[in-house]
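Chemist: I'd like to go over a predicted model; first the sequence, then the structure.
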Amino acid sequence: MKKYLILLLIVVLTFGICLVGCKNEKDNVVRVNEVTHSVFYAPLYVAINQGFFEDEGITIEMTNGGGSDKSMTAVMSGQADIGLMGPETAVYVRLGGSKNYPVVFGQLTRKDGSFLIGRSADPDFSWQDLRGKEIIGGRQGGMPAMMLEYALYANGLTEGQDVTINYDVQFDLITAAFEGGTGDYCTMFEPNATEYQAAGKGHVITSVGAAVSDVPYTCFMATQSYLREKPDTVKAFMRAVMRGIDYVTEQDDATIAAALQPSFPSTSVETLKNAVRAYKAIDAYKTSPVMSEAEFNTLLDVLMFAGSIDRRVAFTDIIDNTIAQSIADAA
């Protein structure tokens, strides 16, 4: 009888150790849902591939949302811990009255990362060339579509009067729709834009982001409950991201492209290098994850102009720079 009791105790203790080990392993996993997969987010991929997250004891699990609405759904439903998407989604949820609305705790990019793609080369392009044309712009209320509207406005064009934006095509289906004959132009992110041109299917015409002011285009966000429960994990996450930001800031295009390759196995290093160069040319990458209130106000201007919101949100309601500032100060 004593033998069985000892055996039972061993089994119970072993099971308990297993549970603790499994819990610790799970606690080290951070599930990140990215709005799309693009060289636009180079600092994050560099941090993953160079082992910066591993150095922090974190394992990253990436999923592609295929649109900010889907990425936000993943965060709000608990399918993802952290979302990488446009902060406009946090504005929408906050204005919608959710109590556990997401909070932005770090910024990654400060320009629109999309490029206007045409069916033929146009080395002397002027925004006025778009009069009477149709552009596939993605979902209405999404950042790509709203920034395109704002860029058109900044260049003297009014959507719906001078030019038509097609909002009916889902973000992750834009390339296929354009290739199928829809629209005169569309927008694409890198490396898709470079690959599309290299395949002889279209031509990169101009950067949308270069036509407008800096905005907090892509940010890291999580629910308030996750930030309360996992502050150390979030700090470790941002330390790794900061190292990725520094790497992209300091290294040459070829070195960055090589570091990105594992995240884009079907894309050549040369294409990745060209994509990095294109984003650096418009100063797309942040050198600090701290968001400025001025850029946030520009974002709200864009949302108001697009008619996506009818009132503004206070900066401190959905932006918390505490962790980002401490990481930036220590870098």
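Modeler: Received, thanks. Note that this is a predicted model, so its numbers are computed, not measured.
Chemist: please count neighbours and contacts with C-alpha atoms only from this point.
Modeler: OK.
Chemist: which residues are in contact with stretch 250-258?
Modeler: Defining contact as Cα atoms under 8 Å, 6 or more residues apart in numbering, one finds that stretch 250-258 is touched by Val46, Tyr247, Val248, Val269, Glu270, Leu272, Lys273, Asn274, Val276, Arg277.
Chemist: can you give me the buried ones in it?
Modeler: In terms of neighbour count (16 or more other Cα atoms under 10 Å), stretch 250-258 has its buried residues at Asp253, Ala254, Ile256, Ala257, Ala258.
Chemist: how far does that stretch sit from the chain's center?
Modeler: In terms of Cα atoms, centre = their mean, to the nearest Å, the centre of stretch 250-258 is set 20 Å apart from its chain centre.
Chemist: most widely separated two among the contacts of stretch 250-258?
Modeler: Tyr247 and Glu270 (18.6 Å; Cα to Cα).
Chemist: show me which of those two is the more surrounded one.
Modeler: The residue with the greater number of neighbours, taking Tyr247 and Glu270 and applying other Cα atoms under 10 Å, is Tyr247; the counts read 20 against 13.
Chemist: so the more buried one is in which element?
Modeler: In this structure, Tyr247 sits in helix 231-250 according to DSSP states H and E.
Chemist: next SSE downstream of that helix?
Modeler: On the C-terminal side of helix 231-250, the closest following helix or strand by DSSP H and E is helix 253-260.
Chemist: what residues sit buried inside whichever helix or strand comes after that following helix?
Modeler: The element immediately downstream of helix 253-260 (helix or strand, assigned by DSSP H and E) is helix 269-281. Within helix 269-281, the residues scored as buried using 16+ other Cα under 10 Å are Val269, Thr271, Leu272, Lys273, Asn274, Ala275, Val276, Arg277, Ala278, Tyr279.
Chemist: comparison target below:
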Amino acid sequence: MRKMKIFGVILCFTLLFLSACGSNENTTIKLGEVTRSLFYAPQYVAIEKGFFEEEGLDVELQTLWGGDKTMTGLLSDGIDVALVGSETSIYVYAQDSNDYAVNFAQLTQTDGTFLVAKEAHSDFKWEDLKGSNFLGQRKGGMPQMVGEFVLKQHGIDPHNDLSLHQNIDFANIPGAFLSGDYEYVQLFEPTASVMEKEGNGHVIASFGEESGHVPYTVFMAKQSYLVDNKENIEKFTRAIYKAQQWVQETDSAEIAETIQSYFEDVDLDILTSSIERYKSQGSFATDPILDEEEWNNLTNIIEEAGEIPDGEISYEELVNTEIAEEVINQ
């Protein structure tokens, strides 16, 4: 009988211990990325190196394949945080949304596309594009707007000096380039390097180098979510900052090995060279702060593309730097 009492006491303490542990469970954040891209390497590093876990967060990552789907997921509470082009927050704000999306942490700070040609160019000049058959990106999306901005900087009217095609879905652009009679295309890594390795194309220029710093891909959340979950967003941003610093200090080969599971169909050497390409042109932001100069460059690019909405595009309304500043100053 005495043994049964002792067992009961032990069981009671065990249940109390498990209950106490349960109260310290990690907070779940549902994160939606606009596409699966090597361009987002620091995000995958934050997951694989356990930086989110260190902050007490369980991040559930899903790929939503498109800016419109990503923003729909965010505004309908299907996801808590979106990784998407910051131009989407401008479009939502222009629709007089009561609970609009706010950019709180920057991940990439240049365009991530490269100009790929079917034929080799030993001495490429931008004017070579005039009169060519060019496979473009989606109208109103950042790749296309940056592409047009760069072409105009080189005296090329993308809608009159080229035969510009924009009727292919993002995921099908590489295949369409290979099978069609297009001479040039804009591609992200590692697709550009894979095409080059297989002898199907040649990387001849970088739109990221040409366009300068822009808040190209940013983490954003609804205004209400930032207010109600400030502590968790701060933890999230701290984990991203740790990853950004780790990527900055780590060689491309180790980064590639760390995130290889996200790109199982891509050879490790291609991942490594692609990451090095992005690192060498400063595409990965080294901290999460989205500054006003970058924002102004973004709005200039959107305006040049004729996609600027009516009304003021307020940096103060659409960008929150307080969280990122707190994180990097701790």
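Modeler: Arrived safely. This is a predicted model, so every value here is computed, not measured.
Chemist: superpose the two chains and report the TM-score.
Modeler: Scored by TM-score structural alignment, normalised by the length of the second structure, the superposition of the two chains gives a TM-score of 0.89; 312 aligned residues with a Cα RMSD of 2.0 Å.
Chemist: other residues contacting stretch 225-240 of the first structure?
Modeler: Residues outside stretch 225-240 of the first structure that contact it (Cα under 8 Å, 6+ apart): Asn28, Ala47, Phe52, Phe53, Glu56, Ile58, Asp81, Asn100, Gly106, Ile323, Ala324, Ile327.
Chemist: check stretch 307-319 of the second structure too.
Modeler: Taking Cα under 8 Å, 6+ apart as the rule, stretch 307-319 of the second structure contacts 89-91, 94, 101-104, 140, 290, 292, 295, 299, 302.
Chemist: can you pick the most crowded of those residues?
Modeler: Of the contacts of stretch 307-319 of the second structure, with other Cα under 10 Å as the count, Ala101 tops at 30 neighbours.
Chemist: contacts for stretch 107-114 of the first structure, please.
Modeler: Contact with stretch 107-114 of the first structure is made by 40-41, 43, 144, 147, 187-190, 207-210, 213-220, 279, 282-286, 288-291, as judged by Cα under 8 Å, 6+ apart.
Chemist: if we can go back for a sec, mean shift of the helix holding Tyr247 of the first structure relative to the second structure?
Modeler: With both structures laid over each other, helix 231-250 of the first structure and its partner residues in the second structure are 0.8 Å apart on average (mean Cα distance after the TM-score superposition for the first structure).
Chemist: read off where the top strand by length along the first structure ends up in the second structure.
Modeler: Among the elements of type strand in the first structure, defined by DSSP state E, the one spanning the most residues is strand 102-109. Residues 101-108 of the second structure are where strand 102-109 of the first structure lands when matched by TM-score structural alignment.
Chemist: Thr158 is in contact with Leu152 of the first structure, correct?
Modeler: Yes: because the distance of 6.5 Å satisfies Cα atoms under 8 Å, Leu152 of the first structure is recorded as touching Thr158.
Chemist: between these two, which is the more surrounded one?
Modeler: In this view Leu152 of the first structure and Thr158 are compared by other Cα under 10 Å, and Leu152 has more residues nearby, 21 against 16.
Chemist: I'd like to know how far that one sits from Gly138 of the first structure.
Modeler: Here the criterion is Cα to Cα, to the nearest Å. By it, Leu152 of the first structure lies 15 Å from Gly138 of the first structure.
Chemist: what's the answer for Ser77 of the first structure, then?
Modeler: From Ser77 of the first structure to Gly138 of the first structure the distance is 24 Å (Cα to Cα).
Chemist: what about those two, which has more around it?
Modeler: With other Cα under 10 Å as the criterion, Ser77 of the first structure and Gly138 differ in neighbour count, and Gly138 comes out ahead with 26 against 11.
Chemist: what lines up with the more buried one in the second structure?
Modeler: Residue mapping for Gly138 of the first structure onto the second structure gives Gln137, with TM-score structural alignment as the criterion.
Chemist: what helix or strand does the spatially closest residue to its match that is not a sequence neighbour sit in?
Modeler: Setting aside the residues directly before and after it, Gln137 of the second structure is nearest to Gln144 in space (Cα to Cα, 6 or more residues apart in numbering), at 4.9 Å. When elements are assigned from DSSP H and E, Gln144 of the second structure belongs to helix 142-153.
Chemist: for stretch 61-79 of the second structure, buried residues please.
Modeler: Taking 16+ other Cα under 10 Å as the basis for neighbour counts, the residues of stretch 61-79 of the second structure that come out buried are Leu61, Gln62, Thr63, Leu64, Gly66, Gly67, Thr70, Met71, Gly73, Leu74, Leu75, Ile79.
Chemist: no wait, stretch 322-331 of the first structure
Modeler: Under the neighbour-count criterion of 16+ other Cα under 10 Å, stretch 322-331 of the first structure has Ile323, Ala324, Gln325, Ile327 buried.
Chemist: tell me roughly how far the following helix or strand past the helix holding Gln144 of the second structure lies from the first structure on average.
Modeler: Using DSSP H and E, the helix or strand that follows helix 142-153 of the second structure in sequence is strand 163-165. With mean Cα distance after the TM-score superposition for the first structure, strand 163-165 of the second structure departs from the first structure by a mean of 2.7 Å once superposed.
Chemist: read off where strand 163-165 of the second structure ends up in the first structure.
Modeler: Under TM-score structural alignment, strand 163-165 of the second structure corresponds to residues 164-166 of the first structure.
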